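S.K.: model the structure of this input:
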Amino acid sequence: MIAGLAAYLWWGLVPVYFKAVAAVSPLEVLAHRIVWALVLLAVWLGLRGQLAGLAAAAPGGVARLGILASTALIAVNWLGFIWAVVTDRVLEASLGYFINPLVNVLLGMLILGERLRRLQWISVGLAAAGVILLAATRTEGLPWLALLLAFSFAFYGLLRKVSPVDAGSGLLAEVTLLAPAALGLLAWRAVRGDLAFGGDMKTSLLLVAAGPVTAVPLLLFVAAARRLPYGTIGFLQYVAPSLQFVLAVAVFGEPFGVPQAAAFGLIWFALLLFSIDMRRALGARVTDQPRARAARSTCSR
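M.R.: Next comes the predicted model:
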């Protein structure tokens, strides 16, 4: 429980880190995130003797196309989040991660053929109404950044769900594939003379910290996911966008008026119904298991 909570608290507070490097180009921050996460994950998995799991994601492996697609999606998601923070749109980023669980349900129906229960349909409808209301009251129109974060992470999660590669090795494969482009970008900026890394000690150390900022919460999450019930993980996922919401409004001073309150209210109500439905489904599953065992025992006599 502690590891899972720590992971989501970390993700919830991570805008503070990206605000600290806001003077650096988002593309350079992304490049450092990739490079230093690669170093940290390679060392971690190497010490644990888990680098062999990377073979399943190698170019000849069955997971090749999935890893290539998930690599593109996670790069888009990371850059989108960095962009949201440095352009003072943390509130919109939190919206994206609030609606992400509902997008997951929608993708499960459209792609995996899963059937939605009544409360799930209502939740998806309310969330869509919230997004439409926000779009109608914004001069910018649709909250495209929130939708980008929600859908890119939902598709990423879907690909990782069906991948034979474990989470740690999968992320290592993704950052390994991204590393040449990241190193090329850093070299190009160095030649142009506008590379932030190396300019001063504080900025350089902050950019190196992009590695643990990326990798540590994932490792905590993986450790928690192995021990905690799926339902607990489902409820913990609201910790991160809730913290991001508080930071956006109370710390970063982003505008939050009546239209935003109404839109977020619809989405929060949708999440409440979604959580109630998830709890009922988990309760029914737990109740049905002893009955199924009893039925099998009766039939075997």
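S.K.: contacts, neighbours, all on C-alpha from now
M.R.: OK.
S.K.: what's the spacing between M1 and Q237?
M.R.: 12 Å (Cα to Cα, to the nearest Å).
S.K.: who has more neighbours, these two?
M.R.: Q237 (21 against 16; other Cα atoms under 10 Å).
S.K.: max-length helix in the chain?
M.R.: helix 258-300 (DSSP state H).
S.K.: for that one, name the packing helices and strands.
M.R.: helix 90-110, helix 118-137, helix 230-236 (3 or more Cα pairs under 8 Å, 6 or more residues apart in numbering; DSSP states H and E).
S.K.: now the shortest one: how far from the chain's centre is it?
M.R.: When C-alpha coordinates are averaged (Cα atoms, centre = their mean, to the nearest Å), helix 230-236 and its chain have centres 14 Å apart.
S.K.: before we move on, what about the longest one?
M.R.: Averaged C-alpha coordinates place helix 90-110 at 10 Å from its chain's average position (Cα atoms, centre = their mean).
S.K.: need the contact partners of that helix.
M.R.: Contacts to helix 90-110, defined as Cα atoms under 8 Å, 6 or more residues apart in numbering, come from residues 15, 81, 84-85, 114-116, 120, 123-124, 127, 143, 145-151, 153-155, 158, 238, 240-242, 244-245, 247-249, 254, 264, 267-268, 271, 274.
S.K.: the structure of the following sequence is requested for comparison with the preceding one:
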Amino acid sequence: MASGPDTSEARRTRVGVLYALAAFFMWGLAVPLHFKLLASIPAPQILAHRIVWASLFALGLIVAFRQVGKLIEAVLSRKRLLLLGISAGLIAINWLVYIWAVNSGHLVQTSLGYFINPLLNVVLGVLFLRERLRPAQVAACLLAGVGVLVLGISSGEMPWVALVLACSFGFYGLVRKIVPVAPLVGFCVESLLLTPLALAYLAVTFADGSAAAFRGNVGLDLLLVLTGFSTAAPLIWFAAGAQRLKLSTIGLLQYLAPSGQLALGVLAYGEPFGWIDAVAFGLIWTALAIYTGSALRSAPDR
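M.R.: Okay, the predicted model is just below:
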């Protein structure tokens, strides 16, 4: 009988790893491939469809999981609604830049953004949450900054796509950290807040004849509808994985997504990746290794 709890915990961990792997597979490979199939459509239209269909998908899950009461509670709280409005704006910026970047041949930069993001989170924690940095974390952040600077000097401009993605998602995470709502409820409220703007924009495209959807191309229409699933599903799987796994485990697994994006951009789509890029990414990967090692040494068992 003594092996029962251990077996239960092992099963919980296995399920958590499967959820996390599914989420990071979606973000690293399936989502960019999905948007590549929609490359003929302007990024703002893809974003608008993503918002509308994600809202419907999230609402369906809210009803299925019987969380309507929690959704109403979140909407009726002025403070929560204001904060979720800010996070909605941040995630909309992140989505728009990501969609544009994927379909404009900048997958390598998107991967850079999400490699930088964990280190930016550390800085935001210090600036806004009064968290303390260990010496290894300071070194990691400085090293990552050097990597970004190398890319900027080599290309003649800062890697703005990577920086916008990292900053928008970093501040999004900061806001969501201080809003006391469940992940699904928060995501649903954010989507619903953005939906009126998305619908208004789509109405304009239909009025001026520039709309790409519902013009007789059933395959394209289906791909647009599925943006709701590809947006909501990995977020829900990630939340399910995070509930079952150590934070240190999630921290390690999260690098799978930008690794997939990098491999996809270089190997599948032939995006340039020269020796200077290798040096810059090497510095950032070294920074991540230092940061992760420090986090693992100081992380509690749960």
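S.K.: just the TM-score for the two chains, thanks.
M.R.: Put the two chains on top of each other and the TM-score (TM-score structural alignment, normalised by the length of structure 1) is 0.92; 284 aligned residues with a Cα RMSD of 1.1 Å.
S.K.: coming back round to it: just the buried ones from the contacts of helix 90-110 of structure 1, in ChimeraX syntax?
M.R.: Buried subset of the contacts of helix 90-110 of structure 1, written as a ChimeraX selection, criterion 16 or more other Cα atoms under 10 Å:
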select :15,81,84,85,120,123,124,127,143,145,146,147,148,149,150,151,153,154,155,158,238,240,241,242,244,245,247,248,254,264,267,268,271,274
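S.K.: average distance between stretch 119-130 of structure 1 and structure 2?
M.R.: Taken against structure 2, stretch 119-130 of structure 1 registers an average deviation of 0.3 Å after superposition, with mean Cα distance after the TM-score superposition for structure 1.
S.K.: in structure 2, what stretch matches that stretch?
M.R.: Under TM-score structural alignment, stretch 119-130 of structure 1 corresponds to residues 136-147 of structure 2.
S.K.: who's in contact with the matching stretch?
M.R.: Applying Cα under 8 Å, 6+ apart, the contact partners of stretch 136-147 of structure 2 are 116, 119-120, 122-123, 279-284, 286-288, 290-291, 294.
S.K.: aligned counterpart of K70 of structure 2 in structure 1, please.
M.R.: Matched to structure 1 by TM-score structural alignment, K70 of structure 2 sits across from G53.
S.K.: quick check: closest non-adjacent residue to its match.
M.R.: Counting by Cα to Cα, 6 or more residues apart in numbering, G53 of structure 1 lies nearest to S169, which is 5.8 Å off, once chain neighbours are set aside.
S.K.: so where do the helices sit in the stretch 101-250 of structure 1?
M.R.: Per DSSP state H, counting those that start in this stretch, the stretch 101-250 of structure 1 carries helices over the ranges 118-137, 144-162, 167-192, 201-208, 210-225, 230-236, 239-246.
S.K.: what's the closest of those helices to G283 of structure 1?
M.R.: Nearest of the helices of the stretch 101-250 of structure 1 to G283 of structure 1, taken as Cα to Cα: helix 230-236 at 9.8 Å.
S.K.: helices and strands around the closest one, which ones?
M.R.: For helix 230-236 of structure 1, the packing partners by 3+ Cα pairs under 8 Å, 6+ apart are helix 2-20, helix 258-300.
S.K.: show me how far the last one is from its chain's centre.
M.R.: Distance of helix 258-300 of structure 1 from the chain centroid (Cα atoms, centre = their mean) equals 22 Å.
S.K.: by how many degrees do it and helix 90-110 diverge?
M.R.: Interaxial angle, helix 258-300 of structure 1 versus helix 90-110 (axes from the mean of the first three to the mean of the last three Cα atoms, to 10 degrees): 40 degrees.
S.K.: now do helix 258-300 of structure 1 and helix 118-137, the angle between them.
M.R.: Angle, helix 258-300 of structure 1 to helix 118-137, by the same axes, to 10 degrees: 160 degrees.
S.K.: what does the shortest one give?
M.R.: With the same axes, to 10 degrees applied, the angle from helix 2-20 of structure 1 to helix 118-137 works out at 10 degrees.
S.K.: buried ones in helix 2-20 of structure 1?
M.R.: By neighbour count on 16+ other Cα under 10 Å, the buried set for helix 2-20 of structure 1 is 3-15, 17-19.
S.K.: structure 1: which residue goes with I93 of structure 2?
M.R.: In structure 1, I93 of structure 2 lines up with V76, judged by TM-score structural alignment.
S.K.: residues in contact with that match?
M.R.: With contact taken as Cα under 8 Å, 6+ apart, V76 of structure 1 is in contact with S152.
S.K.: from I2 of structure 1, how far out is it?
M.R.: Going from V76 of structure 1 to I2 of structure 1 by Cα to Cα gives 29 Å.
S.K.: likewise L9 of structure 1?
M.R.: Relative to I2 of structure 1, L9 of structure 1 is positioned 10 Å away (Cα to Cα).
S.K.: give the intersection of the neighbour lists for the two.
M.R.: Shared contacts of L9 of structure 1 and I2, defined by Cα under 8 Å, 6+ apart, are absent.
S.K.: circling back: okay, the helices and strands packed on helix 258-300 of structure 1, which one's buried deepest?
M.R.: helix 90-110 (a mean of 22; mean count of other Cα atoms under 10 Å).
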